[in-house]
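**Student:** Next come a sequence and a model predicted from it.
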Amino acid sequence: MLPPLKMTRVAVETAWGGRDLEREPGIALPAAKKIGETWELADHDAGMTSVEPPHGGTLRALMEQHGAEVLGRAKPNDFGRFPLLFKFIHAAAPLSVQVHPGDAYAREHEGDAGKTEAWLILHAEPGARVIAGFRAGVSESEWRAKAATSEVEQLLASHEVRPLDVIFVPAGTVHSIGPGIVLAEVQQNSNVTYRLYDWGRVGRTLHVRQALDVARVEAHPGPLRQAAPAPNTSRELLHCERFAMTLHSGGHGARPVGDVPRVFLTLRGSGVLHGASGAPLALRPGDTALVPACQETYAIEAGPDALFLEGTPTELR
C-alpha cells in the first residue's frame, strides 16, 4: 500500500515576489531571489514537484505508476493529472489584474485545465487588500471599453483582508493580490493566466482579448471571515465543485480517508502525520504531505498551536 508522502516544493521567482515566505509559513528560499510563490504539490509541466525519499521521483511518475492508489474515487483532470495544485504566495508588490478561464476555454485554446482557486490569508499588513470581482453597477460595455486601460482598476471591487480570511475565486473572476499579503492557495491543476493590467511594469505580456472572452462581470461576496480556531478542532472553510478546504488546529485521532487523496500544508508549528500504514511523517512549518486515497485512515499528532490546511478534490468518478 502506498504510504503517506512528503513533497519537495518548487520555488518561483516573480516580478512581484519577495522573501516573506521565510517568515510565514517558514520556508527556506533560494538566496537573493524574489520568490512570489512556491508550488507545494504540482503535477504540471510548468512546475513539477517531487516526492521526498525514500520513495522519491516526481508526482507525475507517482501518478503514472500508482494513480489508482493515489486518487481512489477522485477524478484526474482531463489530461490524466492530479486534479489540484497547492501553493504558498507572497505579494511584495501587487500581482497583475488577471483572470483564469474555465475548463472548456482552457482546453480549446491552451491545452490545459481551467482554474478555479481559493486563498487562505496567512499574513496581511494593515490595510492590505485584494481585488476580486466588479463594483456594483458596472456594465459589460463599460468593462469592455476600459479593460485595456489603467481605468480598469476603477471598475473592480477591492476588499481589505486579514489573517484566516478565505477568498473564493471561481474561473472567470477578475482578481489581483495586493502587497503585504502571504497566503496559501488551493486551485485546479492549471497554469493559465490572462493578464489585463500590470501596474506599468514593462516586458510582461498582456492578454486582453482572452480576458474579455472569459471574464464574468459580476460582484464578489468578499472574504469569508474566520474566527481563530479553538485548539484541537477542525473546520471546513470551503466546499466547491472542484475541491474542499479544511483547517485543522492542533491534532486529532484517526479519521477515515474516504477513498480520496488528502493534501496537508503545515501553516504553523509542527506535528506528525500518521496513515493506516507506512512510516509516520514529521511535518515542519511549510511542509506539504499527501495521504493517498488507498490509506484507510489518517491522524495528526500536534500541539494545540499547530495549524494545518487540508485540501481534497471533490470531483468523483
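**Tutor:** Alright, I've got the coordinates.
**Student:** C-alpha only now, for contacts and for neighbours.
**Tutor:** OK.
**Student:** for this structure, which helix is longest?
**Tutor:** Longest helix in the chain by number of residues (criterion: DSSP state H): helix 59-71.
**Student:** Buried residues, that helix. List them.
**Tutor:** Across helix 59-71, burial judged by 16 or more other CA atoms under 10 Å covers Leu59, Arg60, Leu62, Met63, Gly67, Ala68, Glu69, Val70, Leu71.
**Student:** which other residues reach it?
**Tutor:** For helix 59-71, the surrounding residues in contact (CA atoms under 8 Å, 6 or more residues apart in numbering) are 1-2, 41-44, 48-51, 81-82, 259-261, 291-294.
**Student:** Structure two is appended below for comparative analysis:
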Amino acid sequence: MDWYPLVFNPIIKERIWGGTKLRDVLHKPIVSNISGESWELSTVPGDVSVVANGALEGTDLNAVVALNPKAVLGKKVVAQFGDQFPLLFKFLDAREDLSIQVHPNDALAKERHNSFGKTEMWYVMQADPGAQLIVGFKEDSNAEAYKTALAQHQVVDLLAKHSVQKGDVFFLETGTVHAIGAGTLIAEIQQTSDITYRIYDFDRRDDQGNLRELHTELALEAINYQRTESKKTYAQNTNVSNVMVDCPYFTTSFIPLTDTASVHCTNDSFTVLMVMEGDCTLLYGDKKMELTKGTTILLPAALEAVQLKGNAELLEITIS
C-alpha cells in the first residue's frame, strides 16, 4: 500500500445546545441550526469515519487499520492498544450551555460498559464575550456535599467557572466534572469512548417537553471530588511543535506556522493534524495537499518526512 495523508467525511451530530458555527466558521456540511458536533475521526460503533480522499475513498477507518495495523497506527500504538484506533477527534459548537457531566476511568468503564474511559482535552478555537467553561470543583469536596447540592439544584455553586478566550487549553482527566459553556467553539481530543454520565442539565426540556435523562447514581463513584488544575499553559514558539498535553493516551502539541515546519512522524505512532486557523500546504514525498481551517488529517505511521508550509495554527497529536 502506498500510504498517504487521509481525510475523512465529518459525522455531524445535532444537539439541543448546538448552533451554526460548524458551518459558518469551519465549513462543515451541517443541515440544521442545532448542529453541535462534527466527529472528525471516530471508530465508535455506529459512527465509524469513512475516508474522503485518494485510493481508499469510501473505506471506513476500521477497515483501513485492518489493512496493516502497524503501518497505520504505529508499532508502539499497536503494542499498547491493539488494532483499534484509540482516539476520537471532534469539533463542538455550543450555542447554549452543555449539561454538566463526568466520564468514568478505564477500570470503571470496562467493568460497566466494556469500554475505554474518557480522558480528554479542549482547545478553545473561538469564544464569544463572557463565555465560560466549568471544570472541576472550586474547593475540595466530597460525595455528601455534592449530593446535597444536587438535590437542591445548586451543584453549579460547587464548581469552578473559567472565563475563556481563543487558545485556552484544558486537560480533563477522567472523573473531572465539567461543562462546555455557551458561545464556545472547541476542538476536542479524547479516548475512543462515548460514555458520559449527565449530572445536571439546568432543568431543560427537549422538543417533546421532556427532561433529559440524568445518571446521578452512576456518576457518584466516577467523580473526583478534589480540586484540580486543569488549565494548561504552553509555549508558542513558531514553526516547531510546542507540547500542550502529554498523557498516556495522547500527546498534543501546538504549531504556530509562519514559514516551514517538520511534522513529528515516526513508525511508533500515527499523527493527526487539526487546523485551528489559517491555511497551509502539507508536503510529503514529491506530493502536496492543501489544508484549510477546520481540516483534520490522519498521517499513517508509515509516512515519513512530512512538512508544513504556510501561515496557520495547528494541533499535532501523536501517542508517545
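**Tutor:** Nice, I can see it. Note that the coordinates shown come from a computational prediction; the quantities given were computed from them, not determined experimentally.
**Student:** circling back: possible to save the buried residues of helix 59-71 of the first structure as JSON lines with distance to Ile35 of the first structure?
**Tutor:** Below are the buried residues of helix 59-71 of the first structure laid out as JSON lines (distance: CA to CA, whole Å):
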{"residue": "Leu59", "distance to Ile35 of the first structure": "22"}
{"residue": "Arg60", "distance to Ile35 of the first structure": "24"}
{"residue": "Leu62", "distance to Ile35 of the first structure": "27"}
{"residue": "Met63", "distance to Ile35 of the first structure": "28"}
{"residue": "Gly67", "distance to Ile35 of the first structure": "31"}
{"residue": "Ala68", "distance to Ile35 of the first structure": "34"}
{"residue": "Glu69", "distance to Ile35 of the first structure": "33"}
{"residue": "Val70", "distance to Ile35 of the first structure": "30"}
{"residue": "Leu71", "distance to Ile35 of the first structure": "31"}
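**Student:** Name the nearest of the residues you listed relative to Val272 of the first structure.
**Tutor:** Val272 of the first structure lies nearest to Val70 out of the buried residues of helix 59-71 of the first structure, by CA to CA, at 20.2 Å.
**Student:** What does that closest one correspond to in the second structure?
**Tutor:** By TM-score structural alignment, Val70 of the first structure lines up with Val72 in the second structure.
**Student:** Tell me who's in contact with the nearest residue in space to its match that is not next to it in sequence.
**Tutor:** Nearest residue to Val72 of the second structure, sequence neighbours excluded (CA to CA, 6 or more residues apart in numbering): Pro300, at 4.3 Å. Pro300 of the second structure makes contacts with Trp3, Tyr4, Pro5, Leu6, Ala71, Val72, Leu73, Gly74, Ser269, Phe270, Thr271, as judged by CA under 8 Å, 6+ apart.
**Student:** Quick check: the counterpart of the last one in the first structure vs Val10 of the first structure, distance?
**Tutor:** For Thr271 of the second structure, the aligned position in the first structure is Arg262, judged by TM-score structural alignment. With the distance defined as CA to CA, to the nearest Å, Arg262 of the first structure ends up 20 Å from Val10 of the first structure.
**Student:** Which one's more surrounded, these two?
**Tutor:** Set side by side, Arg262 of the first structure and Val10 show more neighbours around Arg262, with 23 against 18, by other CA atoms under 10 Å.
**Student:** ok, that one - contacts?
**Tutor:** By CA under 8 Å, 6+ apart, the neighbours of Arg262 of the first structure are Leu290, Val291, Pro292, Ala293, Glu310, Gly311, Thr312, Pro313.
**Student:** picking up where we left off before, so what corresponds to the residue nearest to Val72 of the second structure in the first structure?
**Tutor:** Using TM-score structural alignment as the criterion, Pro300 of the second structure maps onto Pro292 of the first structure.
**Student:** Now do the strands in the stretch 51-200 of the second structure.
**Tutor:** 87-94, 100-102, 120-127, 132-137, 159-163, 169-172, 178-180, 184-191, 197-200 (DSSP state E, counting those that start in this stretch).
**Student:** Show where the last one falls in the first structure, residue numbers please.
**Tutor:** Put plainly, it is strand 197-200 of the second structure. With TM-score structural alignment as the criterion, strand 197-200 of the second structure aligns to 194-197.
**Student:** contacting residues around that stretch?
**Tutor:** Identification of contacts with stretch 194-197 of the first structure by CA under 8 Å, 6+ apart yields 96-100, 147-150, 152, 205-208, 210-211.
**Student:** Mind checking which of those residues are buried?
**Tutor:** Buried residues within the contacts of stretch 194-197 of the first structure, counting neighbours by 16+ other CA under 10 Å: 96-100, 147-148, 152, 206-208, 210-211.
**Student:** Show me the residues you listed that map onto helices.
**Tutor:** Those of these lying in helices (DSSP H): Val208, Gln210, Ala211.
**Student:** Aligned to the last one, what sits in the second structure?
**Tutor:** Structural alignment (TM-score structural alignment) places Ala211 of the first structure against Ala219 in the second structure.
**Student:** Excluding sequence neighbours, find me the nearest residue to that match.
**Tutor:** Closest residue to Ala219 of the second structure apart from its sequence neighbours, by CA to CA, 6+ apart: Tyr197 at 5.8 Å.
**Student:** so who does the alignment partner in the second structure of Pro313 of the first structure touch?
**Tutor:** Matched across to the second structure, Pro313 of the first structure falls on Ile319, judged by TM-score structural alignment. Contact partners of Ile319 of the second structure, counting by CA under 8 Å, 6+ apart, are Val77, Pro248, Tyr249, Phe250, Thr251, Ser269, Phe270, Thr271.
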